[in-house]
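**Q** Test case, fold it:
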Amino acid sequence: MKKKKKKKKKRKKKKKKKKKKKKKKKKKKKKKKKKKKKKKKKEEEQEEEEEEEEEEEEEEEKEEEQEEEEEECLCPEAQALRAWVSISLLLAYHLLSSRRLVLSSPSLLATSSNIPLPPPPTPPPRVWPGTMEGR
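**A** Reported below is the predicted structural model:
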């Protein structure tokens, strides 16, 4: 009787161990599957982002080509006028930003753009020889 009981106990222990091993294997498989899914998702997202970037670059290139074609279509006089206007605008902006430009009518400029005007210059007080105070 005792031998039978011992054998039964051993069998039960073996079965339990097998079940535990199976459970562990299943968990490992699930983890691997999850990792694979995550990797696939990441790869797909990266591919989508790359495709979007390529499309944006293509669009930008097309726009640049269209601008170049438009410039080529203009007659040489129009091209020269366009270049002169762009250069003069850049020069005016530079002079205004450095505040070297003295305008005859600053109110006109103030109404045409939102650039704040510099305060009018004030002359320094005169100092007479022999005195430290200004008159």
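**Q** Could you use CA atoms for every contact and neighbour count after this?
**A** Will do.
**Q** who touches stretch 73-80?
**A** Stretch 73-80 is contacted by residues Glu71 when judged by CA atoms under 8 Å, 6 or more residues apart in numbering.
**Q** so how far is it off the chain centroid?
**A** The chain centroid and the centroid of stretch 73-80 are separated by 36 Å under CA atoms, centre = their mean, to the nearest Å.
**Q** Give the buried residues for it.
**A** If you call a residue buried by 16 or more other CA atoms under 10 Å, then stretch 73-80 has no buried ones at all.
**Q** Surely Glu57 is within a strand?
**A** No - with DSSP: H, G, I helix; E, B strand; the rest coil as the criterion, Glu57 is located in helix rather than a strand.
**Q** One more, please, to line up against the first structure:
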Amino acid sequence: MFTYELQRRLAPHGTTVAVAAHPGMSSTELNRNAPAAFRLPTAWLGSLVTQTPTMGALPTLHPATDPAVLGGQYYGPAGRFEIMGHPRPVTSCPESYDVAVQRRLWTFSQDLTGVTFPVAAPASGAAVTA
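**A** Have a look, this model is predicted:
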């Protein structure tokens, strides 16, 4: 949601490459701090439902390095349920396209962090769609 708002704010200035990504499920050490109820099923299923850390990094690396990527896109693994696979543009949940909520998140983020971003919201309020 933050990325969609960032894209909308940057586009009038000629910057059109704000993108987001998720790694799917990767076999990393991040899971060791998860609640036990989550660790057990992932440990048991192992490589059946996870991919290597290298493959998990691709959904972030691809949009960062591919000049054909469009601003406002969201990348994730291409496999079933976006858990594993090579990166491709994916669709975020319908709620993430709510412009009013995106703007509230933007304002809340600035208030919470004390960081003011020097890009104003465009007057039109046009939605960003991937």
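**Q** Work out the TM-score between the chains.
**A** Superposed pair, TM-score by TM-score structural alignment, normalised by the length of the second structure: 0.23. Supporting alignment: 49 aligned residues with a CA RMSD of 4.7 Å.
**Q** Could you look up the SS state of Leu61 of the second structure?
**A** helix.
**Q** Next, count neighbours for Pro89 of the second structure.
**A** Pro89 of the second structure has 19 neighbouring residues, counting by other CA atoms under 10 Å.
**Q** Touching, it and Thr60? I think so.
**A** No - in this structure Pro89 of the second structure lies outside contact range of Thr60 using CA atoms under 8 Å: 11.2 Å.
**Q** which residues do those two both contact?
**A** Shared contacts of Pro89 of the second structure and Thr60, defined by CA under 8 Å, 6+ apart, comprise Tyr75.
**Q** Select the longest helix from the second structure.
**A** The helix that spans the most residues within the second structure, counting by DSSP state H, is helix 99-113.
**Q** now the helices for the first structure?
**A** Taking DSSP H, the helices of the first structure run over residues 2-73, 76-98, 106-112.
**Q** quick one, the second one and helix 2-73 angle?
**A** It refers to helix 76-98 of the first structure. Counting by axes from the mean of the first three to the mean of the last three CA atoms, to 10 degrees, helix 76-98 of the first structure lies at 110 degrees to helix 2-73.
**Q** any idea how far helix 76-98 of the first structure is from the chain center?
**A** Mean C-alpha position of helix 76-98 of the first structure versus that of the full chain (CA atoms, centre = their mean) differs by 29 Å.
**Q** what do you get for the longest one?
**A** The gap between where helix 2-73 of the first structure is centred and where its chain is centred comes out at 29 Å by CA atoms, centre = their mean.
**Q** Geometrically speaking, which residue is the centre of the first structure?
**A** Glu53 (12.5 Å; CA atoms, centre = their mean).
**Q** how much space between that one and Gln66 of the first structure?
**A** Per CA to CA, to the nearest Å, Glu53 of the first structure is found 20 Å from Gln66 of the first structure.
**Q** Ser98 of the first structure too?
**A** Per CA to CA, Ser98 of the first structure is found 35 Å from Gln66 of the first structure.
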